[in-house]
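A.B. asks: The amino acid sequence is not available; the structure is as follows:
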């Protein structure tokens, strides 16, 4: 059998032999560094309880909208992939996936899955109709091994810090249990994610807010109680090791309302009479308030805007959210974020990490903003952009203006625990490739490049996320 392309030592490195040699040397400096994952969506309870992973289809196909959306575009109904509560025949779902494998050539998903097969599951056969059952059985056998559990893989993957994403009213019991467990040496930290409590267009906003108001120790009613309750919950997260608050907003618009105007909007929303304009203004005001709270309590603030959620209504109705049809939209950062930056852009120890799905703002807006405001850092490419060529475009677009030090370090943003090492390895190889080109073009010395690669991979996420 020929060598798997997933095992090739020069994968993702430049084709030019001389530049490739430099990239190899740079990669060797960071290949074995611990993984720092300051933003992701793995469930802490899975780690705490050391729950065995499910079957191959339930682990690698059904929950991964990167995978299911590609198959859906080719005509595979989502109910055939076990989504939306559909009856699931795992082996048949796996056969559907393997039959569709050619669709993934050239995609980031195809690259990651190949890496997982090779380096996590020890599977070197190419997926296809003829190999589907053999691969299913091989992966199933691996999943059944006693050592193939989340805690054991934490050690094998060399994960030092893993951040989860959590509801503001979560008890964080699993995080507390992990922190108190002397046998667990790594850190699993919660992330405050209040979107469903800030966006009055969210279908559960009213019920969420009533539960939030009921949780506050102050007993203060109305808008004041709402603000007080959010502050209390942020401190609950800080007490459980949180380092950041994440905000998945439609736009990065911010506005500062006086308290009376904010209270009126809040009460209209509770009564169900808020307009679409009210929704936009209130969300922008609350994003400003979240920045104010971050300045006070020290939580790093991350903003993930620019996604048209649930673009296809019939699919959303049948299969719910995160079913593959969240589509990027254009973003305006320079004007939208200005009210926030006027008051907090130079605040001491405030860290604001700005992400985007709109590549056009990398060089036009994000790099100049991060190149001036001490608080602003540029978030790594995420979602549709966390792919090899997009990562290279990102690095080329922002570095000439903002340098290397104003970026966040890699963010894997994943629910797929077994893909974490593949994603971080991808980033390390791409950063090595980019720096190697600068060295070959005599734009940076090789000695300095060796310092920069360590900073980008390890020091930057520690610095930006206060790890």
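C.D. replies: Structure's in. What do you need? All of these numbers come straight from a predicted model, not from anything done at the bench. Residues are numbered from 1 along each chain as shown.
A.B. asks: contacts, neighbours, all on C-alpha from now
C.D. replies: Noted.
A.B. asks: now the residue nearest in space to the middle of the chain, nearest residue through space, not along the chain?
C.D. replies: With distances taken as C-alpha atoms, centre = their mean, residue 413 lies nearest the centre of the chain, 1.9 Å away. Counting by C-alpha to C-alpha, 6 or more residues apart in numbering, residue 40 is the residue found nearest to residue 413 once chain neighbours are left out, at 4.0 Å.
A.B. asks: ok, that neighbour - how many residues close by?
C.D. replies: By the measure other C-alpha atoms under 10 Å, the count of residues near residue 40 is 20.
A.B. asks: how far away is it from residue 410?
C.D. replies: Residue 40 sits at a distance of 11 Å from residue 410 (criterion: C-alpha to C-alpha, to the nearest Å).
A.B. asks: cool, and residue 200?
C.D. replies: From residue 200 to residue 410 the distance is 31 Å (C-alpha to C-alpha).
A.B. asks: Residue 299 too?
C.D. replies: 19 Å.
A.B. asks: now residue 358
C.D. replies: For residue 358, the distance to residue 410 - C-alpha to C-alpha - is 18 Å.
A.B. asks: related to what we said a few turns ago, would the residue nearest to the centre of the chain count as being in a strand?
C.D. replies: No. Using DSSP: H, G, I helix; E, B strand; the rest coil, the assignment for residue 413 is coil, not a strand.
A.B. asks: How about the contacts made by it?
C.D. replies: 39-41, 382-383 (C-alpha atoms under 8 Å, 6 or more residues apart in numbering).
A.B. asks: Swap in 7 Å and give it another go.
C.D. replies: Taking C-alpha atoms under 7 Å, 6 or more residues apart in numbering, we find residue 413 in contact with 39-41, 382.
A.B. asks: what do you get for residue 78?
C.D. replies: When contacts are taken as C-alpha under 7 Å, 6+ apart, residue 78 is in contact with residue 72.
A.B. asks: rewinding a little: for residue 358 and residue 410, indicate the residue with more neighbours.
C.D. replies: Using other C-alpha under 10 Å as the criterion, residue 358 and residue 410 rank with residue 410 on top: 28 against 18.
A.B. asks: If we ignore the residues flanking it in sequence, what's nearest that one?
C.D. replies: Closest to residue 410 by C-alpha to C-alpha, 6+ apart is residue 380, at 5.6 Å.
A.B. asks: second one coming, line it up with the first:
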């Protein structure tokens, strides 16, 4: 029997162990999509206790606790202490066998806090005291955690109306040499069906110094903000869309739809699609001019629990996987950009794993000379960044495309302890490749394979996004 989480965790053969220990583990990290707050990096925040850095904003852990029947006050509420919330997590964690949260939690305890035991109800007090003491050390501030994780670059997720003042402070700070850049997330400018759309467009108009009356005004405002983001080092956009669509419309139609949206009038699904498609097509063309990567995350049903949405708001763990079928819309959207030579480097992340093969086949239709793997299937995302989900995503990509050009892993996280997810990914990657080699499905060329896993771990991402770190 293997020891829990030993040095060869998830590495089941000699080739895998060599690839991980001698090659992948040594590579730095580029976190090209995350939700951490740049202000906390700029101010070099220190956390008072492990609950703040571990459970604050982490809906993965919240879902584990909720599944054990724990009252919301002991998860996200203000009536319980951080110590009480930590205790409940510790009590629930042992039940989460097979859940990556169990692995991530213990990887974080080992790598950042030097704790080799297991977290449960009985050890909670020991772990609480150990972690809180450790968090007071100089190297455990936000910047310290980033540096000890060997992170070279971070792309946050930022709204077009953001001033990017904290990114500017980081650019001006010579004491921190990790590149922190914004990533463009224009969802609010596209979500014409949302109740706060009109209010948001007023803010976009103000920050862009443009009166927004027509769709062309929207395009002009967004273009001005994209130029600003580009000047601040932005290398990528990110879109959270329900599904990828193709629904072209005339400018007259679009202006009529926008007018209804600005006036808070009800819109049909056809009208919503036409507006969203027009804006996505425009920004896609702009990304190509700027040399940005277009990231498309699709397939989530968001905030499906009305009662809990009213209580705790969005992005709190009440989302699930949708079953949208959008192969036709996605293909026609990419084709329209490609027809005019304005298809940017693009990463598509399907949330429904049944779409892995569809996306893997689709990206092969639009590759180009601008980059190896110009079109990418994104790493296993959200509900799929499990051991099984990562294996399925990489196996599908390898079956239908070229795994060696894969841009690799990201945290998609709000936690500064989540960089161990890169280690988790790299171990799974090396074991997958090692298994193929030891089964006689690929030559035992360790030097070439070592370079391949280093590329997938870091080098491909560095080249693809143009971080130059």
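C.D. replies: Structure received. Computed from a predicted structure; not experimentally measured.
A.B. asks: TM between them?
C.D. replies: Scored against TM-score structural alignment, normalised by the length of the first structure, the superposed chains reach a TM-score of 0.93; 456 aligned residues with a C-alpha RMSD of 1.9 Å.
A.B. asks: farthest-separated two in the contacts of residue 413 of the first structure?
C.D. replies: Spatial extent of the contacts of residue 413 of the first structure (C-alpha to C-alpha) is set by the pair 41 and 382 at 13.1 Å.
A.B. asks: Can you tell me what residue 123 of the first structure aligns to in the second structure?
C.D. replies: Matched by TM-score structural alignment, residue 123 of the first structure corresponds to residue 115 in the second structure.
A.B. asks: residues in contact with that match?
C.D. replies: residue 109.
A.B. asks: Now do the helices for the stretch 101-250 of the second structure: every range, in order, please.
C.D. replies: 124-135, 142-148, 165-171, 187-190, 197-208, 215-231 (DSSP state H, counting those that start in this stretch).
A.B. asks: Of all the ones you listed, which one comes closest to residue 454 of the second structure?
C.D. replies: helix 142-148 (19.1 Å).
A.B. asks: Can you give the distance from that closest one to the centre of its chain?
C.D. replies: 19 Å (C-alpha atoms, centre = their mean, to the nearest Å).
A.B. asks: which residues touch that helix?
C.D. replies: Under C-alpha under 7 Å, 6+ apart, the answer for helix 142-148 of the second structure is 40-41, 44-46, 139, 416.
A.B. asks: And the strands in the stretch 251-400 of the first structure?
C.D. replies: 300-303, 307-308, 327-328, 352-354, 376-378 (DSSP state E, counting those that start in this stretch).
A.B. asks: Columns mean neighbour count and distance to residue 78 of the first structure on top of those strands, output as a markdown table?
C.D. replies: Conversion of these to a markdown table gives the following (neighbours: other C-alpha atoms under 10 Å; distance: least, C-alpha to C-alpha, whole Å):
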| stretch | mean neighbour count | distance to residue 78 of the first structure |
| --- | --- | --- |
| strand 300-303 | 23 | 30 |
| strand 307-308 | 18 | 20 |
| strand 327-328 | 16 | 18 |
| strand 352-354 | 26 | 33 |
| strand 376-378 | 26 | 35 |
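A.B. asks: Could you dump these into JSON lines with distance to residue 185 of the first structure added?
C.D. replies: JSON lines is the format used below for the strands of the stretch 251-400 of the first structure (distance: least, C-alpha to C-alpha, whole Å):
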{"stretch": "strand 300-303", "distance to residue 185 of the first structure": "24"}
{"stretch": "strand 307-308", "distance to residue 185 of the first structure": "36"}
{"stretch": "strand 327-328", "distance to residue 185 of the first structure": "38"}
{"stretch": "strand 352-354", "distance to residue 185 of the first structure": "28"}
{"stretch": "strand 376-378", "distance to residue 185 of the first structure": "29"}
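A.B. asks: closest to residue 454 of the first structure out of these?
C.D. replies: Among the strands of the stretch 251-400 of the first structure, strand 376-378 sits nearest to residue 454 of the first structure (C-alpha to C-alpha), with 17.8 Å.
A.B. asks: just checking, what packs against that closest one?
C.D. replies: strand 352-354, helix 367-370 (3 or more C-alpha pairs under 7 Å, 6 or more residues apart in numbering; DSSP states H and E).
A.B. asks: from the chain's centre, how far out does that strand sit?
C.D. replies: Here the centre of strand 376-378 of the first structure is set off from its chain's centre by 16 Å, with C-alpha atoms, centre = their mean.
A.B. asks: before we move on, what about stretch 336-356 of the second structure?
C.D. replies: Worked out by C-alpha atoms, centre = their mean, stretch 336-356 of the second structure lies 16 Å from the chain centre.
A.B. asks: Residues in contact with that stretch: which ones?
C.D. replies: The contact list for stretch 336-356 of the second structure (C-alpha under 7 Å, 6+ apart) reads 284-285, 287-288, 291-300, 321-323, 334, 374-378, 381, 393, 396.
A.B. asks: repeat that for 6 Å
C.D. replies: Stretch 336-356 of the second structure has contacts (C-alpha atoms under 6 Å, 6 or more residues apart in numbering) with 285, 288, 293-299, 321, 374-378.
A.B. asks: Compute the first-to-last residue distance for it.
C.D. replies: Stretch 336-356 of the second structure: ends 22 Å apart by C-alpha to C-alpha.
A.B. asks: Check stretch 186-201 of the second structure too.
C.D. replies: End-to-end distance for stretch 186-201 of the second structure, by C-alpha to C-alpha: 11 Å.
A.B. asks: Where in the first structure does it fall?
C.D. replies: Aligned by TM-score structural alignment, stretch 186-201 of the second structure corresponds to residues 194-209 of the first structure.
A.B. asks: Which one, of the helices of the stretch 101-250 of the second structure, ends up nearest to residue 429 of the second structure?
C.D. replies: Between the helices of the stretch 101-250 of the second structure, helix 142-148 lies closest to residue 429 of the second structure; by C-alpha to C-alpha that is 22.5 Å.
A.B. asks: the helices in the stretch 251-400 of the second structure, which residues?
C.D. replies: 251-262, 269-290, 306-312, 327-339, 356-363, 387-400.
A.B. asks: which of these sits most buried?
C.D. replies: Mean neighbour count (mean count of other C-alpha atoms under 10 Å) peaks for helix 356-363 among the helices of the stretch 251-400 of the second structure, with a mean of 21.
A.B. asks: Give me the angle between that helix and helix 327-339.
C.D. replies: 20 degrees (axes from the mean of the first three to the mean of the last three C-alpha atoms, to 10 degrees).
A.B. asks: hmm, back to that, a markdown table please, covering the helices and strands packed on strand 376-378 of the first structure and showing distance to residue 214 of the first structure.
C.D. replies: Converted to a markdown table, those look like this (distance: least, C-alpha to C-alpha, whole Å):
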| stretch | distance to residue 214 of the first structure |
| --- | --- |
| strand 352-354 | 30 |
| helix 367-370 | 39 |
